[in-house]
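1. Coordinates for the following, if possible.
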Amino acid sequence: MSRLIVLLSLFFCHLDVKSVSVMERHSVTLHTDTELQTDDLILWIFCVESPDEIIAELYREVNMTSFINERLKNHVEIEISDWIFIITNITTQHTGLYKAEISRKPSVLIRHFNLTVYARLPVPVISRVSSQCSSSSSSSCCCVLCSVVNVSHDVSVSWYKGKSLLSSISVSDLNIRLSLPLEVEYQDTNTYRCVVNNPITNHTQHLHITQLCHTSEGSGGVDCCGFTEAVIRLVLSAVVGVATVAVLIYDIICK
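-> Have a look, this model is predicted:
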């Protein structure tokens, strides 16, 4: 009888599923939401490329578990009291479709779970890149870039001004760099923040304009605001110098 159930489990998984999301390295619990009976036989199955991989075969009557899958055996825990299925220290390799088959004469109950494991998010980095400023920007502009690297699927990077969304970019590929530019005035007193997020978590980095925009060190470009200030100082110095020379010449002539 058990072999027949094993063979039946090797058919393609159905599409009626419960979606479950979890962060990498955390634990996730899957349960059948069914009141189990003493003589139930339960199969937990990982639906991958056909044939499916049987993770565990549970005999409730004798409290016995067998057929633990090699790929998952170090991550799987079974709670004997109600046969709850737990995956610990989960990784992105555990993403996929899972199925629980409960053999109960004369029928078989089936529960499906679509498990999505999200990689841990990097903290966004804000840097100054004056070369990114548009040609129409004023001389007092400050151009910054918010970046994250090695991001996975369903990750987005966004700029916010207060609570208002200014711009956003997302990715569906793996292990790439996301960068989003922003132009502000160096005397701007508004609050800006860069947020990287996926469907279940996020990281925020605040932009400190007074610290980042009043220096060109490390930017790799010309400080557009500092350049204007330098020109003004140069002109003032020249005027003062000419005036000083004129006073000296006038003093010599008078003597």
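
2. Please count neighbours and contacts with C-alpha atoms only from this point.
-> OK.

3. residues contacting Trp159?
-> Contact analysis of Trp159 by C-alpha atoms under 8 Å, 6 or more residues apart in numbering lists 165-168, 180, 182, 192-195.

4. Would you do the same for the sequence below? I want to compare the two.
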Amino acid sequence: MKKMFLKLLLLCLWRLNGVFGESVMEGDSVSLNSPLTEMKNDDVIQWRFGDENTVIAEINATADRITVYDDVLDGRFRDRLKLDNQTGSLTITDTTTEHEGDYELRINSEIKRFSIAVYNEVKSVSVKEGDSVTLNSDLTEMKDGDVIQWRFGDENTVIAVINKPNDRITVHDDVLDGRFRDRLKLDNQTGSLTITNTTTEHDGDYKLLMFPGRLSSKVFRVSVYDSVHCCGPTEAVIRLVLSALVGVATVIIVVYEIRSRRAEQDQAHIHTSGSIEI
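-> The predicted structure follows:
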């Protein structure tokens, strides 16, 4: 019940021009929730996809019929659609990038729109505790109609939003027990996010959702390390190589010193042996 409430809350927070955005890792499942808690006997629900508004699933409560159209759109949804016969919500399993795009839910005469982004790459970023880290959107400049949203953690908690149409920047300092309070900075031109004075509480996955048009998504996996522990495999390798080089250099210096001393002793011995007593 708590997870369902959080999910619905997130959907409300992300409502942009009547469109609800969702992002999902390729291969995972994503659910598009209808606003119904329970269907009535005369309800008709229909799910459509893409620019052509192709019907992919429907529930007709009057006829007591649930239909999933597996064969449409070259079968991209085959064995991947699940309908909740109580609420009409739609779940897409084993997602691929072919499932990116716009979805439309029609409940009788009402319409609700969704947009899904499927990502298949997670960018790893490491930062020393106390330092700042910037998660780049890779945009050079946001357009007037753009909306950018940053989410954090398994619950996809919204932590920052830039809404260009309303000329508004919002940072949600109070979420997650205030762990991001006074630590988030948004670049109004690019939408990039900077986290200052990092702690291990800021470890985790950050999702960047960009709208409108086709919803796009980027994911950053941030690792915060302290001064004692190494931040990750790359730095570990670098430190290991540097340690090895220092060790080799030390051995070379010691060997050189030993050989130099022996050479000096040999020279002194030769000089003494070659002298003539009177």
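
5. TM-score of the superposed pair?
-> Here the TM-score for the pair of chains, by TM-score structural alignment, normalised by the length of the first structure, is 0.55; 172 aligned residues with a C-alpha RMSD of 3.4 Å.

6. roughly how far apart are Ala238 of the first structure and Val245 of the first structure?
-> According to C-alpha to C-alpha, to the nearest Å, Ala238 of the first structure and Val245 of the first structure sit 11 Å apart.

7. Quick check on the contacts of Trp159 of the first structure: which are buried?
-> Taking 16 or more other C-alpha atoms under 10 Å as the criterion, what is buried in those is 168, 180, 182, 192-195.

8. and of the residues you listed, the nearest to Thr88 of the first structure?
-> Closest approach to Thr88 of the first structure among these (C-alpha to C-alpha): Val195, at 28.5 Å.

9. can you pull the buried residues of the helix ranked longest in the first structure?
-> In the first structure, ranked by residue count with DSSP state H as the criterion, the top helix is helix 224-254. Neighbour counts over helix 224-254 of the first structure (16+ other C-alpha under 10 Å) mark 224-226 as buried.

10. other SSEs contacting it?
-> Helix 224-254 of the first structure sits against strand 141-151, with contacts defined as 3 or more C-alpha pairs under 8 Å, 6 or more residues apart in numbering; DSSP states H and E.

11. so the strand it packs on aligns onto which residues of the second structure?
-> Using TM-score structural alignment, strand 141-151 of the first structure lines up with nothing in the second structure.

12. mind checking how far that strand is from the chain centre?
-> 15 Å (C-alpha atoms, centre = their mean, to the nearest Å).

13. those strands in the stretch 1-150 of the second structure, which residues are they?
-> 19-25, 30-32, 44-49, 54-60, 65-68, 81-83, 90-92, 101-107, 110-119, 122-128, 133-135, 147-152 (DSSP state E, counting those that start in this stretch).

14. Looking at these, spot the one closest to Leu242 of the second structure.
-> Of all the strands of the stretch 1-150 of the second structure, strand 122-128 comes closest under C-alpha to C-alpha, at 19.4 Å.

15. what angle sits between the closest one and strand 19-25?
-> 80 degrees (axes from the mean of the first three to the mean of the last three C-alpha atoms, to 10 degrees).

16. how distant is strand 122-128 of the second structure from the center of its chain?
-> Strand 122-128 of the second structure sits 11 Å away from the centroid of its parent chain (C-alpha atoms, centre = their mean).

17. list the contacts for the equivalent of Val17 of the first structure over in the second structure?
-> In the second structure, the residue paired with Val17 of the first structure according to TM-score structural alignment is Val19. Going by C-alpha under 8 Å, 6+ apart, Val19 of the second structure touches 112-115.

18. ok, back up a step: how about the buried residues of helix 224-254 of the first structure in CSV, adding distance to His94 of the first structure?
-> Formatted as CSV, those follow (distance: C-alpha to C-alpha, whole Å):
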residue, distance to His94 of the first structure
Cys224, 50
Cys225, 51
Gly226, 52
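
19. Quick one: residues contacting the residue nearest the centre of the first structure.
-> Nearest to the mean C-alpha position of the first structure, by C-alpha atoms, centre = their mean, lies Leu121 at 3.9 Å. Contact analysis of Leu121 of the first structure by C-alpha under 8 Å, 6+ apart lists 151, 196-198, 201-203.
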